[in-house]
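**Q** Just a sequence and a predicted model for now, questions to come.
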Amino acid sequence: MSARTAFCALALACLGATQPAEFDDPDPSQAAWAERCEAWDDWNKPGPAFRIYGNSWYVGTCGISAILIAGSDGHVLIDGGTVKGADLIAANIAAAGFDIRDVKVILFSHEHDDHVGGLAKLQELSGAVVLSSKGARTTMETGGPSSDDPQRAIANRFDPVRVAGIAEDNMAVQVGDLSIIGWETPGHTPGAMSWQWQARSAHGNPAMTINYIDSLSPISADEYRFSDHPAYVAQFRAGLERMKSIGCGILVTPHPSASAMEVRIAQGGLVEDRSACFEYVDAAGKRLDARLAKEADSGEAAE
């Protein structure tokens, strides 16, 4: 079942979504966020909501991203922060001028508690459906990491989430006039996904592509060796190559500082940068190469 089919099959009423007052891009609140938030800040430190571009808003905390994409027939939320962060995200949605009950679909980047720990609470507050990647569904429904997660031994449990359907690889999740394309990018976790959509400007300016690319970092528990899992490494590399080829507009990442968001805002705001996604993904690939080389040098990789 496609994500579109899974969503439409629920026959949700998505009418009369609230919209905030319009003003020219860029949002001056971007600068307020950069002044409030520091590099690699606390996951649950409050930061002001701001418009990324057009109908796309940052509603996360200083340390963890959450993205609201507003549509005339209902909104989409990507990522839900930690358990404590859920209330901060809900408050930011309201501060941006939206009603959380108009959020109809919730998506996520990857299935770790710092990004999905708050989804159960946000699902309860909004009444939205949650769509999961195939690789993350069991984790989302049980609240526990999968057996093939590199961080399984150190990953925290979180409140299980009711999953309504699957967001299929390279297919659009559609909510009214919104269309968000998801790609499977396993590596940091087995069920990780990255997202891309066209953000419509508030005042008729050209639409802008936004890329929400997952963490992509080869982090694991101490006993895990990527070299022992060649099929997983191959999937990891395939996802990296796909992200290099999809085209880039404004780059946003689940951890804001992973893509230097606070620096970019301070230097003039979040703007289109066609090389940013490639550079971000290329750096992740180099970290994976370094990790594999380290394992080989230590003699701990499987023979």
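**A** Nice, thanks for sending it over. Numbers count the residues shown, from 1 in each chain.

**Q** going forward, measure contacts and count neighbours with C-alpha atoms only.
**A** Fine.

**Q** Identify each buried residue in the stretch of helix or strand Asp297 belongs to, please.
**A** Under the criterion DSSP states H and E, the helix or strand holding Asp297 is helix 276-298. For helix 276-298, the neighbour count (16 or more other C-alpha atoms under 10 Å) marks 276-278, 280-282, 284-285, 287-288, 291-292, 295 as buried.

**Q** Please, where are all the strands along the stretch 101-250 of the chain?
**A** Listed in chain order, the strands found in the stretch 101-250 of the chain under DSSP state E, counting those that start in this stretch are 103-107, 129-132, 163-166, 171-175, 178-184, 193-199, 208-212, 250-252.

**Q** Tell me which of the ones you listed sits nearest to Pro48.
**A** Put simply, out of the strands of the stretch 101-250 of the chain the one that sits nearest Pro48 is strand 250-252, at 16.2 Å, with distance taken as C-alpha to C-alpha.

**Q** Any chance you could list what contacts that closest one?
**A** Under the criterion C-alpha atoms under 8 Å, 6 or more residues apart in numbering, residues 208-213, 259, 261, 270-274, 276-277 lie in contact with strand 250-252.

**Q** Mind doing that once more with 10 Å?
**A** Where contact means C-alpha atoms under 10 Å, 6 or more residues apart in numbering, the residues beyond strand 250-252 that reach it are 52-53, 58, 65-67, 195-196, 199, 208-214, 258-261, 270-277, 280.

**Q** here's the one I want to compare it with:
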Amino acid sequence: MRAKLLFAIALAGLLAAPLPAVSRPVTASQTLQRACAGRDGWSDPAPPQRIFANTWYVGTCGISAVLVTSPQGHVLIDAGPAEAADTVAHNIVAAGFRLADVRWIVMSHEHIDHAGGLAALKRMTGARLAALPAAARVLESGQVPADDPQSAWLKPFPAVAVDQRLRDGETLAVGPLRLTVHATPGHAPGSTSWTWTSCGQRADCRAMAYVDSVTALAAPGWRFADHPAYVAAFRASLTRIAGLPCTLLMTPHPGSSDLFERLAKGPPPPAPGACRAYAAQGRAKLDEALAKEAKAQQRPAP
């Protein structure tokens, strides 16, 4: 009951009240890695932690949500599943920011584990939602269509109105913030990646890259080999990801980029090859998926 009351206060924009312990920012002695040890569920609560300068991790132990902040307003990237929306909202407030100052919400891809909480967080913050057209059509229906390789696995999620349809390469501006959207279809048809610059003290800057999943996954009955245009787009996305401005990589599943492990050592140093290595992993997985499909086709019928 007390936690619900405190959350209601936070929603009203009052930041003075204490929050549940799980939502307090981590300290030097309690990193996200330690807080989430042995837990990587989509809704397992995690504390917020600064990633670098004005960029904060506000997601769960298993699913990323990233807040990019400025005195003129903030941008939230990804929302987690519907069950994690309260944790993301708590973490934004616990990190010292007002929910009402979130101006835009954007996303990585249109699956329940990343988009399920969008509708709730949009209501909580009053923010506008922006997405590429391929993702927007799914967000507004809450139903993943058959052209998604994983559609047979995915449950519906709460539909949410998209306020702005973005063009590939467009820049989303909030005060001094400039986030560039990159269409990187493959893991999902609407897969989206984001880049921006965050600067700390003494002009110590990072080329921040929140890059969507690059894992080639298909539910039974969907074969990549049957969709050559999709495979070609996937390969083009991987080439594009390899060339993104990228010295600090983040991903929708934090474990895919070892984010917690890197944060446990302090502010991550520049890693110019991070996106190239991540794209190479994606190419290897796609080649592996195609090889498995070809091998399965060669097996004699029982």
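**A** It's in. Note that the structure is predicted; figures quoted are calculated from it, not measured.

**Q** Got a TM-score for the pair?
**A** Here the TM-score of the superposed chains, computed with TM-score structural alignment, normalised by the length of the second structure as the reference length, equals 0.87; 275 aligned residues with a C-alpha RMSD of 1.8 Å.

**Q** that older thread, for the buried ones among the contacts of strand 250-252 of the first structure, write the corresponding PyMOL selection.
**A** Below is the selection syntax for PyMOL that covers the buried ones among these, with 16+ other C-alpha under 10 Å defining burial:
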select buried, resi 52+53+58+65+66+67+195+196+199+208+209+210+211+212+213+214+258+259+261+270+271+276+277+280
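
**Q** in the second structure, which residue is closest to the centre?
**A** The residue at the geometric middle of the second structure, judged as the C-alpha nearest the mean C-alpha position with C-alpha atoms, centre = their mean, is Pro252 (3.6 Å).

**Q** Would you mind finding the match for that residue in the first structure?
**A** Under the alignment (TM-score structural alignment), Pro252 of the second structure maps onto Pro254 of the first structure.

**Q** any idea which element that match lies in?
**A** Following DSSP H and E, there is no helix or strand that holds Pro254 of the first structure.

**Q** Now do the same contact list for it.
**A** Pro254 of the first structure neighbours (C-alpha under 10 Å, 6+ apart): 60, 63-67, 78-79, 81, 108-110, 114-115, 194, 212-215.

**Q** Dump the strands of the stretch 101-250 of the first structure to TSV, plus distance to Gln151 of the first structure.
**A** Below are these laid out as TSV (distance: least, C-alpha to C-alpha, whole Å):
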stretch	distance to Gln151 of the first structure
strand 103-107	21
strand 129-132	19
strand 163-166	22
strand 171-175	28
strand 178-184	18
strand 193-199	17
strand 208-212	22
strand 250-252	23
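
**Q** Can you show me the helices along the second structure?
**A** Along the second structure, counting by DSSP state H, helices occupy 2-11, 32-35, 85-94, 112-115, 118-125, 133-139, 228-242, 259-263, 274-298.

**Q** What is the burial count for Val75 of the second structure?
**A** Val75 of the second structure has 26 neighbouring residues, counting by other C-alpha atoms under 10 Å.

**Q** wait, isn't it in contact with Val58?
**A** No. Contact between Val75 of the second structure and Val58 fails when scored by C-alpha atoms under 10 Å: they sit 11.9 Å apart.

**Q** Overlap in contacts, those two.
**A** Val66, Leu67.

**Q** so which of the strands of the stretch 101-250 of the first structure comes closest to Gly71 of the first structure?
**A** From the strands of the stretch 101-250 of the first structure, taking C-alpha to C-alpha, the stretch that ends up closest is strand 178-184, at 6.1 Å.

**Q** the inter-axis angle of the closest one versus strand 208-212?
**A** Relative orientation of strand 178-184 of the first structure versus strand 208-212 (axes from the mean of the first three to the mean of the last three C-alpha atoms, to 10 degrees): 40 degrees.
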